[in-house]
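# Structure for this input, please:
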Amino acid sequence: MENSFSSSCSTIQSLYFPPHILQHILQSLPIDIIWLFTISSNKNVSCIASRLFYKKILVYYKSSSDYNQSNEFNDLICSNNTNRINNPNTISKLSNSKNAFLTFTMLDFSEFSSLIYPYIDQINFIFDPIILNQFQTISGSNLQFLHNLNKINSISIKFHYSNDKLNYYNNNYNNNDSNIDSNNTIPNDDNLIQFISLFKQNITKLYLNSLNITNLDLLLNELLDNNNNNNNKLKILKLSNNNIHKVLTLANLKSLKYLDLSNNKIKNFKNFNNILFNLESLNLSRNINIKKIENINNFKNFINLKKLDLSYLNLYKIENFDNLTNLVDLNLSFNQIDKIENLEHLANLLYLNLSNNFKITEFGDSFNNLINLETLLLNNSSISSIKGIEKLKNLKILSLRNSRIKTITKEFKKLVNLHQLDLCDNRIMKIENLENLEQLTSLNLSYNNIKRLSNELESLKNLKILNLSGNGLFEIDKDSSGLNENEKLEWLNLSQNRLESFHNSFKFNKLKKLEHLNLSFNYIESIKDELLNLNDLNDLKLNNNNIQMVNCSCLSKLNNLKVLNLSSNKIREFSILKEMNITKLNLSKNKLINLNIQGLKHLENLILFKNEIVHIKGIDNGLAKLRGINIMQNKIVSLKCFKMLRNLEWIKASKNQIKRLDQELSELKKLKQLMLDFNNISKIENLSTNNNLQVLELSNNLIEKIEGIEELKNLKVLNLNNNKISKIENLDLGILRNLRTLELFNNKIVDVDNIFFLQLSKQNSLKISLHCKDAAGILSLCGFNKFQQCLNLGEEKAY
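Have a look, this model is predicted:
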């Protein structure tokens, strides 16, 4: 490229692509820069360029809407054989961009010349399959262009098809030499690429020698081995989800800090003895049949290791951690370990995960020196005794879910720094020995055998979360439960118990900070004044009880209540006060006949599924924020009352007694989903102004003709299964460019004379399901053959 071009604008450097390599470049996604291309003055190159460029290069941009740059650019590019672009006015309109997504279709990848990107921070190259027909190894001068990417710090290279091998080499190329030899490769510039992502490319071999790469991500490839020598600056190496069977030498990766070899097929680590002094994080999880880790040579060289993941390895024994004195995070979950041992030297350990080792039955003496341990996860084990855990005096999080613990023993008294305790799904019958846990904020005792609450809860002054669900509690006594003394409680779950009422006039009146209360799946028959003074209550679940009557005057005092669930009860009448600030109300599966929700100005979602409602009083008055309503399986005959619900986005009114689409529906301009299947509708009408409609479900009605949908430009799904449509005529679905699913099954269509009006060529992914006696005629229509794979003809005959 001539120097005059770059000098024509002092702030913009040139972009140079040899056209004999490049057929088209597609620029997409959030790019605010228009790309300029020029060609060599070489006559042979110019000759090839004239052939390629007349196919036009696609340029997509989002800047300078008042200036038709792309058209001007294409005119310039196709104007002559030399294609010199030196228009300062065009250059001056370029915007700085931080990332670029380029799609290449190459004819020859052997002479890829230099590129200069002055401002781009990140480039994503996508190579088309045509490249892979001509080479199997990207090496040598193939990537010499990278030496000019002085400001690039990130590059992602993706291939549409699999390639066998990807090589990046460095042969000490002299950056000042303008004649690039075919044997030379990527230069070793200090500012060269630091991050390479090769995600899901089916790469099988990788060589990355003598580069300045600091972060390499090869997630989900097909690597069979790893040979990554001499990358002195490489800090992060991700090789997860490959097919690596053995770990080769990593000794020269002296700067490596993060190594991920998870989800491979490594069977042993006998060669894994390199001097990785700087390694801080090692992930070996989800490899196969390691059974024991002695082949890792005692981890003797990983002296700075802080995080180690050995989960899902089928390990039978814990051993060889003597040198890991700096380890702070150890994951041994999902193994076959039967004994906790050999942890004595891990004095700095903060996090230990031993969950899903089902054979572990006791703690033993292995925790004696873990004085700094803060988190212990030992879920899904066979532990019945917690003797030995008292040594962990700095423990903050303890989880022993799904074990065999029967008693909260005295050892818990010494865990005075505990913040979270999870004993869910054990065999505990009594709450005890928790009086010293004054810092406890979260306690999970769900799915045990606790029948009564004790005053033990009174001492937990900082408790914010308490889960007692699934215990079989049959009463909460005012004098003996201690529950009402937890004044900082914010979240309380008492669901799936046997509560019928609150004994001895128990009230939640002292729990003034309570935000979430779950009383679902009990036997409660009424709610009176038990909930008074819960001024911060936001979410109240009373579903699946035996409630027949609701004291709405009591609920009206809950000024911050937003979500109220009263579904699956026996409520026949419900009239809620307009002063309430509820945003979501669920009254489904009751016996409601009459409902008054007038004036709920904050209501956004109303769920009335499976009742006996004929009319909803007040729905046309003051529900300005209502976005969705579910009235499925009721006795509604008309939707006229929805006229004033201008913000409605979805209506689910299946299985009612609706006979027509009322004119009032045309007022719902924001409607996106309309489900009216299993009704008695005979005609599609009054939807022409519902331009935002995306899903229209009208199956199992009495419709005879497809009409009234031409204006639904955003329609994606149209379901007309099980109607009475016998012919399709004068129907042009080509104008419905967003339509992706058309269901016409079981309509006995016999007339396909006008089926060509479908114009399917505009819907590349349109899926059609229909039942038609003349399916062969449909398939023979012009332009229809490429859609046969997504056509469901619905009848069990061979057409």
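
# from here on, contacts and neighbour counts on C-alpha atoms
Fine.

# okay, now N3: neighbour count?
9 (other CA atoms under 10 Å).

# typo on my end, it should be D329
Applying other CA under 10 Å, I find that D329 has 20 neighbouring residues.

# go on, the one 4 residues further on?
S333: 26 surrounding residues under other CA under 10 Å.

# In a strand, it, correct?
No. Looking at S333 with DSSP: H, G, I helix; E, B strand; the rest coil, it is coil, so not inside a strand.

# where's it relative to S285, distance?
9 Å (CA to CA, to the nearest Å).

# swap in I616?
Distance from I616 to S285, by CA to CA: 57 Å.

# neighbour count winner among the two?
Neighbours per residue, other CA under 10 Å: of I616 and S285, the larger number sits with S285, 23 against 17.

# Enumerate every residue touching the more buried one.
L261, S262, N263, D309, L310, S311, Y312, L313 (CA atoms under 8 Å, 6 or more residues apart in numbering).

# Next: E411.
Counted by CA under 8 Å, 6+ apart, E411 has contacts I386, K387, G388, I389, E390.

# compare with the first, here's sequence two:
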Amino acid sequence: MEYLERELMRLSIMLLLVLVNVCHGCREQERIALLQLKDSINHPNGSSLPSWEDWDGEEPTDCCEWEGVECNATTRRIIKLSLNSTREYELGDWYLNTSMFLPFESLVNLDLTNNVLLGCIENEGFEKLSRLSNLHILDLSENYFNNRILSSLNGLSSLKTLRLYDNNLTGQVYIEDFDSLNNLKELNISWNRLESIVSREGFEKLSGLSNLQILDLSSNSHNNSILSSLSGLSSLNTLKLQQNNLIGQLYIQDFNDLNNLKELDISRNDLASIITREDFFHASSLITSLKLSGSTTQNFQLAYTSLRLLILLRVELGDEEFKLDGEIEDNSYGASCTSLSSFSDSSLKMMT
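Okay, here's the model as predicted:
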């Protein structure tokens, strides 16, 4: 009997602690961390996040209901912080203290887009976030981060999506800075001023990103040499290279090592010709979406060995000439060729 009483007392105390900790919806330590984060965002005299108030009259507020905050319905832990465009531009540059996010142990998605972020305070860089083992999505786009941010992100092995578009990344990016991001599926570093992806040790393949499926390098200054740097991305299915410095002649077989590539965007470059030779058919047989809009391409020649390519291939052209070089092996599928006639403003020529 005495044992049962002790057990009931123990369970009652545990239940009371849980109720106190999850009082009014959210965890107390996370509520405190949010209020500290608000102070940092508004320093020195901003007024953002007015809903982030500790008390509503005589009652504490539920921080799970605050603007930009999403909690797990069961645990009431914060899983998403949408803080895009939160800091007022007039307040000037913001240097981040990433330790402020450590209390959010279940955080999955952190969006800090467009917050005048210039960097992190000393010894408080993004490497601190490696303790957040559930962090899958990190969006730091439309800020002022330079290349130094990349090495601090390298330890975030839990990341599946990393977006850094429209920052101050320039010149060379080192492959080693991505070594530990082996769970990454989407990487967006578009709208920067990047020129190349190189290795400090001369190794030119991004093989560490073995799970990467979407890579957006658009609106940078990459030239044709970027293609060899990408050859280790065996899981890649979407590659965006529009509006770079690709010039001259481009062979689709340059993408042969990208075994799963389905969508390729090389529009708005200065390509004189794009050719697939019959003896290098592998890559072109997999690509189902090829975008060339706004390109200066004058000659597009595609050699094919089976009609399946014609069925799968979707090409977006402006006024350029489109040539298909080959013979249809099975005329029973001839009707499928009519799908190509839907390409507006394009000249289609069958060359046999």
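
# quick one: TM-score?
With the length set by TM-score structural alignment, normalised by the length of the second structure, the two chains reach a TM-score of 0.65; 271 aligned residues with a CA RMSD of 3.7 Å.

# Now the common contact residues for S333 and S285 of the first structure.
Common neighbours of S333 of the first structure and S285 (CA under 8 Å, 6+ apart) are L310, S311, Y312.

# And the last one, what's its match in the second structure?
Taking TM-score structural alignment, Y312 of the first structure has D166 as its aligned residue in the second structure.

# and the gap between its match and D93 of the second structure?
Noted for D166 of the second structure: a distance of 16 Å to D93 of the second structure, by CA to CA.

# Settle it for me: which of these two has more neighbours?
Set D166 of the second structure next to D93 and count neighbours by other CA under 10 Å: D166 wins out with 22 against 16.

# Hmm, R193 and the more buried one touching each other?
No. Between D166 of the second structure and R193 there is no contact under CA atoms under 8 Å: 9.0 Å.

# residues contacting A272 of the second structure?
Per CA under 8 Å, 6+ apart, neighbours of A272 of the second structure: I247, G248, Q249, T296, T297, Q298, N299.

# which residues does the residue nearest to R76 of the second structure when sequence neighbours are not counted contact?
Nearest in space to R76 of the second structure, with sequence neighbours left out and distances taken as CA to CA, 6 or more residues apart in numbering, is C26 at 5.4 Å. Applying CA under 8 Å, 6+ apart, we find C26 of the second structure in contact with D62, C63, C64, C71, R76, R77, I78.

# just checking, which of these belong to strands?
Under the assignment DSSP state E, those contribute C71, I78 to strands.

# Now, of the contacts of C26 of the second structure, which are buried?
D62, C63, C64, C71, R76, R77, I78 (16 or more other CA atoms under 10 Å).

# Apart from its neighbours in sequence, what residue is nearest the residue of the first structure sitting at the aligned position of Q213 of the second structure?
When the first structure is aligned by TM-score structural alignment, the residue opposite Q213 of the second structure is L350. Counting by CA to CA, 6+ apart, L350 of the first structure lies nearest to L373, which is 4.1 Å off, once chain neighbours are set aside.

# The one you found maps to what in the second structure?
The alignment partner of L373 of the first structure in the second structure, by TM-score structural alignment, is L236.

# Please report how far its match lies from C64 of the second structure.
37 Å.

# is it true that L96 of the second structure touches N115?
No. Using CA under 8 Å, L96 of the second structure is not in contact with N115, being 10.2 Å away.

# neighbour count winner among the two?
Shown here are L96 of the second structure and N115; by other CA under 10 Å, N115 has more neighbours (23 against 19).

# Which helix or which strand is home to the aligned partner of that one in the first structure?
Matched by TM-score structural alignment, N115 of the second structure corresponds to N264 in the first structure. Assigned by DSSP states H and E, N264 of the first structure belongs to neither a helix nor a strand.

# show me the contacts for C424 of the first structure.
L400, R401, N402, N444, L445, S446, Y447, N448.

# again, only using 6 Å
Counting by CA atoms under 6 Å, 6 or more residues apart in numbering, C424 of the first structure touches R401, N444, L445, S446, Y447.

# what about the strands in the stretch 201-350 of the first structure?
For the stretch 201-350 of the first structure, applying DSSP state E, counting those that start in this stretch gives strands covering 205-208, 215-217, 236-238, 258-260, 281-283, 307-309, 329-331.

# Identify each buried residue in stretch 164-175 of the second structure, please.
Buried-residue list, stretch 164-175 of the second structure, by 16+ other CA under 10 Å: L164, Y165, D166, N167, N168, L169, V173, Y174, I175.

# quick one: contacts of it?
Against stretch 164-175 of the second structure from outside (CA under 6 Å, 6+ apart): 140-147, 188-199.

# which residue ranges form the helices in the second structure?
2-21, 28-41, 148-153, 226-229, 282-286, 308-312 (DSSP state H).

# which of those sits most buried?
helix 282-286 (a mean of 21; mean count of other CA atoms under 10 Å).

# For G232 of the second structure, which non-adjacent residue is closest in space?
S207 is the one closest to G232 of the second structure (CA to CA, 6+ apart), at 4.4 Å.
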